[in-house]
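S.K.: Could you look at this predicted model? Sequence included:
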Amino acid sequence: MTEVVAPQDTAQHGLKAHSDGDWANRAPVQTRSDRPKSTNVSDFEVVTGREATWKFTPVAKLDALLNGELDGGRIPVTVTEAAGVTSEWIARDDARIGRAGIPEERGAAAAWSAFGEAHLVTIASDERTTTVITRDALDAAPRAGHTVIEAAPNSRGLVIIENSGAAQLSENVEIVLQEGAHLTLVSVQQWDDEAIHLASHYATVGRDASLTHIVVSLGGGIVRLNPSIHLDHEGANGEALGAYFADAGQHLEHQVYMDHDAPHTRSRVTYKGALQGEGAHTVWIGDVLIRRSATGTDSYEQNRNLVLSEGTRADSIPNLEIETGDIEGAGHASATGRFDDEHIFYLQSRGISEEEARKLVVRGFLLEVIAQIGDEATEERLQAAVEAELADSVRVAVKGA
């Protein structure tokens, strides 16, 4: 009689699918570069709020943008005229779309799946020009948008995106810098109190090109703006700057990704925020990835938060991944705190009232970023907006002291 021997199970002990899903194929993402990417919303599961990229976000208020049907028609915009700058609408299958990056999460993928045409702005001037893109005529209907901003080789430009009024907008913004281009891109959020804005910005920076990306978030019920800057060519430089002021019940979130993928690249990340009022919530997550190919990298990121009253919450998480030891330097820092009593005392000793001293401290704290915009009219308007925010918060703080 021939003995039948059962085959041995050589699989790793315990590596089996569980009843709660295909566990074996759902290993946690270990590095930022391993996150799944797709332009198709169906490739991403429904957001629960437990995901790493969503755990600080009030996802229950975002159902229409994450799971609903979005209007993908043209977003009403106005663009100022400038020498060497063109503005046009292009079809979603145009080859100029998708060069800077694609979504890593459901919100951005939903917007990408829904938009019909993209707004393309091209900067081709070798002298610095200023272009303002104004979006103040939206309504509260859920919308999807797509914008492409391209800087031609050796061009110079400043592009300011002004957002105000009512909105329920989910969008993707692509920023493409060709070789030797220098571009400053500013996104200003001064939405109405009930507005919701989800935005993913993707940038690719060419050889010896330089991008300064500035975010100023002051208005809106929920603002979640996440820039991803890819330094894909040797000598590329990326600076990501942000200033934000959260009031009671307001949620302002910024997740910044700096991807070094070429030799001798440089990056600096500085985000500064202030919070006041019950339920004011800010989130900053900074990811810096220095790949094996990015020898000679010089990188630093920091986030500072100034708490002006009780009942606020500031989440600040810097992350740094280094895959090569041959770098110039890399570091990160994060701090959240209240007014420095020594600063206030010093100013009061010079005859300045406590209320005015507090204003001066906050003003200097935030305007360090705003002053980098490079457009006097915009800087003055945002300084005035910060002053308006401070008028109530500082008065309340002084009375309660």
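M.R.: Yes, it's here.

S.K.: use CA for all of it now, contacts and neighbours both
M.R.: Will do.

S.K.: Just list the residues touching the residue nearest the centre of the chain, thanks.
M.R.: Closest residue to the average C-alpha location of the chain: residue 226 at 2.6 Å, with CA atoms, centre = their mean. By CA atoms under 8 Å, 6 or more residues apart in numbering, the residues touching residue 226 are 199-201, 253-257.

S.K.: repeat that for 10 Å
M.R.: By CA atoms under 10 Å, 6 or more residues apart in numbering, residue 226 lies in contact with 108, 172, 198-202, 215, 253-257, 284-286.

S.K.: Buried only: go through the residues you listed for me.
M.R.: By neighbour count, with 16 or more other CA atoms under 10 Å, the contacts of residue 226 hold 108, 172, 198-202, 215, 253-257, 284-286 as buried.

S.K.: Okay, one more to line up with it:
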Amino acid sequence: MTTLQTEQHGAKAHTDGDWANRAPVQTRSDRLKSAEIADFPAVTGREVNWKYTPVAEIASLIDGTLEAATSALEISEAAGVQVDSVQMDSELVGRGGLPEDRAAANAWGQVGTAQRITLTSAERQTVIVKRSALTTNPTAAHTIIEAAPQSDTVVILENTGTANLTETVEIIVGEGANLKVVSVQEWNDDAIHVASHNAVVARDGNLQHIVVSLGGKIVRVNPSIHLDGQGANGEAYGAYFADAGQHLEHQVYIDHNAPNTRSRVAYKGALQGEGAHAVWIGDVLIRRVAAGTDSYEENRNLTLTEGTRADSIPNLEIETGDIAGAGHASTTGRFDEEHIFYLQSRGISEDEARKLVVRGFLFDVIQRIGNEQIEERLQAAIDAELQQSVLA
């Protein structure tokens, strides 16, 4: 007697590898985290966190040999600020979170030492961290910013000049501390910058993270904020202006991992010129333990000319029904013609009206920096961008 063996159509293993053990990651928190580059598979550009990135142009940062760049930082003096270097095998390294992609792990394994900035002042201090002494050689860096309990500090990271850099910035916010970290990218036109900002916020701590990306050929800054203490607050804001051929990417992750936590995410960008590309991915995870969470994320893009592309992907994952609120929004489009008409009715030309709308659109984020000198400089840089644009 012959027995007919049947199987479900489409259930056979494919020829592309270990199909049975390659189920996709079901939740953002399950993404691989490791300081070992060998733990990450080779990047093909099809992965969920690389699919919008020009990976061929940053291959040397993902897999290549890297120079260390910790000495390239210039850090201003302020009360309650201590700066030192620590070895990467120290227990002080990794408290902000381990790498979540191959480029970050490559930097982690080759940088050797981390630059550690400790903040202890209870009275608000401002620390300026400048970096402008890099080269076009593939480079690794690692910076730790640690805010002691009850401290209050603004740290501004200014990136200028040329670069071919992959780095991790760890941010540790102690109980009841207030910390604002501002990362400004005003690189030269040929610069490449890939950065992971990993943050943990303790009980009743407050982190405001601001990214402003204007210069550079390829800039990819990914903040990952973990609200691990009850009552922790995390805010992530961003402003960017992409020109022809420029790739500006920001992947934001907010992890609500304690009760009564709060988060706000707002990124705004303008694009002009053929091939200008902006990518924003916003992941918010509200875990089962995070009862009482209040969260909202949004991304807004203004396309000023033809030939631009803006990818905007908000993701919201909720594991508990006991929340105060959660939502997300994403828009990409041209000018609001009613705004333009209103300004024209006040005697302002159409071109100038369009420029005013862009300035106001981005300045909503830039004014959060709280440093008048830097805000004025960034506004001047945006004005210079607009001078080159045909906004009719």
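M.R.: Here it is on my side, so go on. If you're wondering where the values come from, they're calculated on a predicted model, not measured in any experiment.

S.K.: Tell me which of the buried ones among the contacts of residue 226 of the first structure fall in strands.
M.R.: 172, 198-202, 215, 253-257, 284-286 (DSSP state E).

S.K.: of the residues you listed, closest to residue 179 of the first structure?
M.R.: residue 202 (17.0 Å; CA to CA).

S.K.: looking at it, that closest one is touching residue 102, isn't it?
M.R.: Yes - assessed by CA atoms under 10 Å, residue 202 of the first structure is found in contact with residue 102 at 7.5 Å.

S.K.: what residues are shared contacts of the two?
M.R.: 172-174, 228.

S.K.: Same list, those, but as JSON lines with distance to residue 381 of the first structure please.
M.R.: Below are those laid out as JSON lines (distance: CA to CA, whole Å):
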{"residue": "172", "distance to residue 381 of the first structure": "26"}
{"residue": "173", "distance to residue 381 of the first structure": "24"}
{"residue": "174", "distance to residue 381 of the first structure": "26"}
{"residue": "228", "distance to residue 381 of the first structure": "27"}
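
S.K.: Most neighbours out of those residues, which is it?
M.R.: Counting neighbours by other CA atoms under 10 Å, the top entry in those is residue 172, with 28 neighbours.

S.K.: Aligned against the second structure, show me the partner of residue 263 of the first structure.
M.R.: Residue pairing (TM-score structural alignment): residue 263 of the first structure is matched to residue 259 of the second structure.

S.K.: That should have said residue 279 of the first structure, apologies.
M.R.: Per TM-score structural alignment, residue 279 of the first structure is aligned with residue 275.

S.K.: Show me the helices in the stretch 251-392 of the second structure, by range?
M.R.: 337-345, 350-366, 372-387 (DSSP state H, counting those that start in this stretch).

S.K.: likewise the stretch 51-200 of the second structure?
M.R.: Counting by DSSP H, counting those that start in this stretch, the helices of the stretch 51-200 of the second structure are 59-63, 102-110.

S.K.: Mean deviation, the first one versus the first structure?
M.R.: If I follow you right, that is helix 59-63 of the second structure. Its matched residues in the first structure lie on average 0.9 Å from helix 59-63 of the second structure after superposition (mean CA distance after the TM-score superposition for the first structure).

S.K.: If I follow the layout properly, the match of residue 279 of the first structure ends up in contact with residue 248?
M.R.: No - Residue 275 of the second structure sits out of contact with residue 248 when judged by CA under 10 Å, with a separation of 11.4 Å.

S.K.: And the two? Which one has more around it.
M.R.: The neighbour comparison of residue 275 of the second structure against residue 248 (other CA under 10 Å) goes to residue 248, with 28 against 17.

S.K.: Residue 268 is in contact with the more buried one, correct?
M.R.: No - if you go by CA under 10 Å, residue 248 of the second structure and residue 268 don't touch, sitting 11.9 Å apart.

S.K.: Now do the shared contacts for those two.
M.R.: Common contacts of residue 248 of the second structure and residue 268, defined by CA under 10 Å, 6+ apart, comprise 240-241, 280.

S.K.: ok, back up a step: among the contacts of residue 226 of the first structure, find me the one that's closest to residue 19 of the first structure.
M.R.: For those, the nearest to residue 19 of the first structure is residue 108 (30.0 Å; CA to CA).

S.K.: what's near enough to touch the aligned partner of that closest one in the second structure?
M.R.: Matched to the second structure by TM-score structural alignment, residue 108 of the first structure sits across from residue 104. Applying CA under 10 Å, 6+ apart, we find residue 104 of the second structure in contact with 34-37, 61-62, 98, 140-142, 166-168, 194-197.

S.K.: change it to 8 Å
M.R.: For residue 104 of the second structure, the contacting residues are 62, 166-168, 195-196, by CA under 8 Å, 6+ apart.

S.K.: which of those residues are also in contact in the first structure?
M.R.: With both residues aligned by TM-score structural alignment, their matches' CA atoms under 8 Å, the contacts of the contacts of residue 104 of the second structure that the first structure also has are 166-168, 195-196.
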